[in-house]
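A.B. asks: No sequence on hand, only this structure:
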């Protein structure tokens, strides 16, 4: 049976969506192509109509997830009060909900360690996505007026947020987990334009 281009595009997107979610929640190495396709009710061989190999899927999933995170940040920035753009991103990112649902969250916090051992295409997709996130934080700093006064460059803020989220997911002490998120947010808030600092 022959399928039209629209059907093929829809199937490819289903594979990509499922892979993106499972990579973040289970890790890249834990997700096999045969298992992924079976969960979607598709054949293993059908995978290769859509992606060259698993590394191609990893790169595309990483690109999609990073773009989604940047879009979420843009939304937070647009909804933020004047002078609170960067803080709004931090509050969204450093939330208990984000901590507890890695399958829909930030790729950097979920997969950076694994991606460092992958091939160039996957790492290039991650690099491009990370640069987009830094650009988004840079735009927020211009909008909220913190670009000239805050020691929190976009790279510092992103590193602080990713590190705090990663550690908060790894520890077994719930109080410590919450404190890691709260103190990272408080540090970013301290240098926001409306803090008076």
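C.D. replies: Perfect, thanks for sending it. Remember, it's a predicted structure, so these values are computed and weren't measured experimentally. Residues are numbered from 1 along each chain as shown.

A.B. asks: Going by C-alpha atoms from here, please, whenever you check contacts or count neighbours.
C.D. replies: Will do.

A.B. asks: OK, contacts around the most centrally placed residue in the chain?
C.D. replies: Among the residues of the chain, the one closest to the centroid is residue 106, at 2.3 Å (C-alpha atoms, centre = their mean). Taking C-alpha atoms under 8 Å, 6 or more residues apart in numbering, we find residue 106 in contact with 65-66, 69.

A.B. asks: again, 6 Å this time
C.D. replies: If you count contacts by C-alpha atoms under 6 Å, 6 or more residues apart in numbering, residue 106 has none.

A.B. asks: Residue 20 versus that one, what's the distance?
C.D. replies: As defined by C-alpha to C-alpha, to the nearest Å, residue 106 lies at a distance of 11 Å from residue 20.

A.B. asks: shared neighbours, those two?
C.D. replies: Shared contacts of residue 106 and residue 20, defined by C-alpha under 6 Å, 6+ apart, are absent.

A.B. asks: how about the strands in the protein?
C.D. replies: Ranges of strands in the chain, per DSSP state E: none exist.

A.B. asks: Was I right to think residue 168 contacts residue 179?
C.D. replies: No. Look at residue 168 against residue 179 with C-alpha atoms under 6 Å: they stay out of range, at 8.3 Å.

A.B. asks: Compare neighbour counts for these two and give me the winner.
C.D. replies: Higher neighbour count among residue 168 and residue 179: residue 168, with 23 against 14, using other C-alpha atoms under 10 Å.

A.B. asks: Could you report the distance from residue 178 to residue 24?
C.D. replies: Between residue 178 and residue 24 the computed distance is 21 Å (C-alpha to C-alpha).

A.B. asks: Residue 154 now?
C.D. replies: Using C-alpha to C-alpha, one gets 23 Å for the distance from residue 154 to residue 24.

A.B. asks: Residue 99 and residue 113: what is the separation?
C.D. replies: Residue 99 is 17 Å from residue 113, by C-alpha to C-alpha.

A.B. asks: Next one for the comparison:
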């Protein structure tokens, strides 16, 4: 009996989620299709029922983060998607630059976990990463207010995104916990200054 469309979609989603976790842990090149499928409880042969290549899967693993809800991963954080303007931007900074996000290797945003892999990847992966960056910068740009003008708001959004991502990338690479905290806190404080 053939699988239902819903079953196929659920299986595909499971493969993408397992791949996302493994890519975050080990990077794109260090993860094999066999490893991804084993993590999903499936065989390698099943991979090709859903994806043509590992890079096609990588595109989806990056893209699914656009629908990421931080409360699903870190319910103890204060995040309300109904907030607007500067209140929304401040909470985004607080969640993105949170200790929970920093310590959760498997839950990292791909912009933190995978920038080197994306830089070496094909056009599809770069487009997914670009889209994720545009979405983040756009959310921050909205906090600049209508009076700032479109170009200034975009610059503001890009600067905040770069500060958040860059701060977390640096903090993630440092083993000294005191310095990790100092980097994270400095990025957070400076981001708040830019918002207020």
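C.D. replies: In hand now; what should we look at? In this text the structure is predicted, and so the values were computed from the model without any measurement.

A.B. asks: Quantitatively, what TM-score do the chains reach?
C.D. replies: The pair, once superposed, lands on a TM-score of 0.85 when counted by TM-score structural alignment, normalised by the length of structure 2; 188 aligned residues with a C-alpha RMSD of 2.6 Å.

A.B. asks: just to revisit the earlier point, of residue 99 and residue 113 of structure 1, which one has the most company?
C.D. replies: Shown here are residue 99 of structure 1 and residue 113; by other C-alpha under 10 Å, residue 99 has more neighbours (23 against 11).

A.B. asks: what's the counterpart of that one in structure 2?
C.D. replies: Residue correspondence to structure 2 (TM-score structural alignment): residue 99 of structure 1 is matched to residue 102.

A.B. asks: Roughly how far does its match sit from residue 112 of structure 2?
C.D. replies: Plainly put, residue 102 of structure 2 is 9 Å away from residue 112 of structure 2 if you go by C-alpha to C-alpha.

A.B. asks: Aligned to residue 155 of structure 1, what sits in structure 2?
C.D. replies: Aligned partner of residue 155 of structure 1 by TM-score structural alignment: residue 158.

A.B. asks: from memory its match sits against residue 138, does it?
C.D. replies: No. Contact criterion C-alpha under 6 Å: residue 158 of structure 2 and residue 138 do not qualify, at 7.9 Å.

A.B. asks: quick revisit: ok, residue 178 and residue 24 of structure 1, which is more surrounded?
C.D. replies: Neighbours were counted for residue 178 of structure 1 and for residue 24 using other C-alpha under 10 Å; residue 24 has more, 23 against 18.

A.B. asks: Excluding chain neighbours, give the residue nearest to the match of residue 155 of structure 1 in space.
C.D. replies: In space, and not counting its chain neighbours, residue 158 of structure 2 is closest to residue 137: 4.9 Å by C-alpha to C-alpha, 6 or more residues apart in numbering.

A.B. asks: And the one you found? What does it align with in structure 1?
C.D. replies: Taking TM-score structural alignment, the alignment pairs residue 137 of structure 2 with residue 134 from structure 1.

A.B. asks: doesn't residue 152 make contact with that match?
C.D. replies: No. The pair residue 134 of structure 1 / residue 152 is not scored as a contact, 11.8 Å apart, by C-alpha under 6 Å.

A.B. asks: and residue 97 of structure 1, how many residues sit next to it?
C.D. replies: When counting by other C-alpha under 10 Å, one arrives at 11 neighbours for residue 97 of structure 1.

A.B. asks: can you tell me how far it sits from residue 178 of structure 1?
C.D. replies: Noted for residue 97 of structure 1: a distance of 11 Å to residue 178 of structure 1, by C-alpha to C-alpha.

A.B. asks: Then residue 36 of structure 1?
C.D. replies: Counting by C-alpha to C-alpha, the separation of residue 36 of structure 1 from residue 178 of structure 1 is 33 Å.

A.B. asks: What of residue 33 of structure 1?
C.D. replies: According to C-alpha to C-alpha, residue 33 of structure 1 stands 35 Å off from residue 178 of structure 1.

A.B. asks: ok so, going back, count of neighbours near the match of residue 155 of structure 1?
C.D. replies: For residue 158 of structure 2, using other C-alpha under 10 Å, the count is 20.

A.B. asks: cool, and residue 95 of structure 1?
C.D. replies: Around residue 95 of structure 1 sit 15 other residues, with neighbours defined as other C-alpha under 10 Å.

A.B. asks: The nearest residue in space to it that is not next to it in sequence: how many residues sit nearby?
C.D. replies: Leaving aside its sequence neighbours, residue 95 of structure 1 sits nearest to residue 181 (C-alpha to C-alpha, 6+ apart; 7.1 Å). Residues lying near residue 181 of structure 1 (other C-alpha under 10 Å) number 27.

A.B. asks: And residue 181 of structure 1? What does it align with in structure 2?
C.D. replies: Match for residue 181 of structure 1 (TM-score structural alignment): residue 184.

A.B. asks: And for residue 6 of structure 1?
C.D. replies: Counting by TM-score structural alignment, the partner of residue 6 of structure 1 is residue 6.

A.B. asks: mind checking how far that match is from residue 43 of structure 2?
C.D. replies: For residue 6 of structure 2, the distance to residue 43 of structure 2 equals 19 Å [C-alpha to C-alpha].
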